[in-house]
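Visitor: my questions are about this predicted structure, shown below with the sequence.
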Amino acid sequence: MACFAFPKNFCDRLNAYISNFWWKGNPEDRGIHWANWANLTVVKAHGGMGFQDFKAFNTALLARQAWRLIKFPNSYCSRILKGVYYSSFDMRSAVKGRKASWAWASLLQGRDLLLKGLRWQVRNEASIQF
């Protein structure tokens, strides 16, 4: 789940299995849905039930992997992916390419989510390049 983007239909089926188990319990029974699934996935501190939406969870795990590639560029996995997919770029500006694997395309989805919230922090003047 942390390395590949699951298809939307698969995540929807997982969410349906969880909600059916929660509301029905028994597959033969006809359950009553007391709340919308979107309301159930809200965190408990904000009034929801705290269930995981599998699509959002999968994307968050992919963003974590992309963060690890950015944070640790000398790791073995990062060096292999850099050699294969983005040898002349850094991870933040890497492109998908024509022959991208499913894993690489999935990591780029996570990277796009990561870049929406990524900030640069100045710690000392030596790290600033003009």
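Guide: All right, it came through fine.

Visitor: contacts and neighbour counts: CA atoms only from here.
Guide: OK.

Visitor: residue 109: what's it in contact with?
Guide: For residue 109, the contacting residues are 5, 59, 62-63, by C-alpha atoms under 8 Å, 6 or more residues apart in numbering.

Visitor: if we use 7 Å, what do you get?
Guide: Contacts for residue 109 (C-alpha atoms under 7 Å, 6 or more residues apart in numbering) come out as none.

Visitor: helix, strand, or coil at it?
Guide: helix (DSSP: H, G, I helix; E, B strand; the rest coil).

Visitor: put this next to the first one:
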Amino acid sequence: MAQAIPTYMKSIFKVPEGLIDEIYSLLCKFWWGSREDMRKLHWKNLDKLCLPKAKGGMIRDLKCFNHALLVKQLCRLHTNESTLLHKILKAKYFKNSSVTEANRGFDPSFSWRSMWGAKGLLCDGLVWRVENGSNIDIWADTWLLVEGKVSESMYEDRSGWDASMISSVMGPEWCTAVLTIPLPTVPCADKRY
């Protein structure tokens, strides 16, 4: 119950370390029955109790849970650009870019600072879906982990992959991996998913 109460707030704000420590303290007092005049022995380390249930844990790791909820909010902003929240935050913090390219900004709200702090984890998990290949940097962006623009590996009309060019740049296993990526029949911009 003590873990469920602040869940909504954890999806909007980064919970301060001191507050997380205080929540853990309350949970420990509950589990081990400690009182102010008498402390009882903790039979298991708190770090062991915060492991996933499949590994023998009993208590949720609140810091990781908070981080995951913030990333989930960013993911919603990234995928649902028609929401009111996306429109408000875009107008204030990332007018000329996307959520994943947004800067922290000058004097941002605590909520935006919290979400922006979790942006790295979201970006680490996003992969480009190849459409026309002009927005994807072969070496810098995650699409296949291989420099240049992806569109340089396609025929001029973007109708298919240039197998000879790809095989001259990449090894056989990478070449096979690239050639199996389907390209759209109608040209459209690349997307992260």
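Guide: Cool, the structure landed. Keep in mind it's a predicted model, so treat the numbers as computed, not measured.

Visitor: need the TM-score between these chains.
Guide: With the length set by TM-score structural alignment, normalised by the length of the first structure, the two chains reach a TM-score of 0.86; 128 aligned residues with a C-alpha RMSD of 2.0 Å.

Visitor: the longest helix in the first structure is where?
Guide: Using DSSP state H to define each element, the first structure has its longest helix at helix 54-71.

Visitor: what does it correspond to over in the second structure?
Guide: Structural correspondence for helix 54-71 of the first structure: residues 62-79 of the second structure, per TM-score structural alignment.

Visitor: grab the nearest non-local neighbour of residue 192 of the second structure.
Guide: residue 128 (4.2 Å; C-alpha to C-alpha, 6 or more residues apart in numbering).

Visitor: show me what that neighbour lines up with in the first structure.
Guide: Residue 128 of the second structure maps onto residue 120 in the first structure, by TM-score structural alignment.

Visitor: which parts of stretch 80-88 of the second structure are buried?
Guide: Neighbour counts over stretch 80-88 of the second structure (16 or more other C-alpha atoms under 10 Å) mark residue 86 as buried.

Visitor: next, the distance between the ends of it.
Guide: 13 Å (C-alpha to C-alpha, to the nearest Å).

Visitor: SS state for the residue nearest the centre of the second structure?
Guide: Nearest to the geometric centre of the second structure sits residue 122, at 1.7 Å (C-alpha atoms, centre = their mean). Here residue 122 of the second structure is helix, with the state taken from three-state DSSP.

Visitor: tell me the contacts of the residue nearest to it when sequence neighbours are not counted?
Guide: Leaving aside its sequence neighbours, residue 122 of the second structure sits nearest to residue 71 (C-alpha to C-alpha, 6+ apart; 5.9 Å). By C-alpha under 7 Å, 6+ apart, the contact set of residue 71 of the second structure is 115, 118-119, 121-122.

Visitor: what distance do you get for residue 46 of the second structure to residue 31 of the second structure?
Guide: Remark: distance between residue 46 of the second structure and residue 31 of the second structure (C-alpha to C-alpha) = 11 Å.
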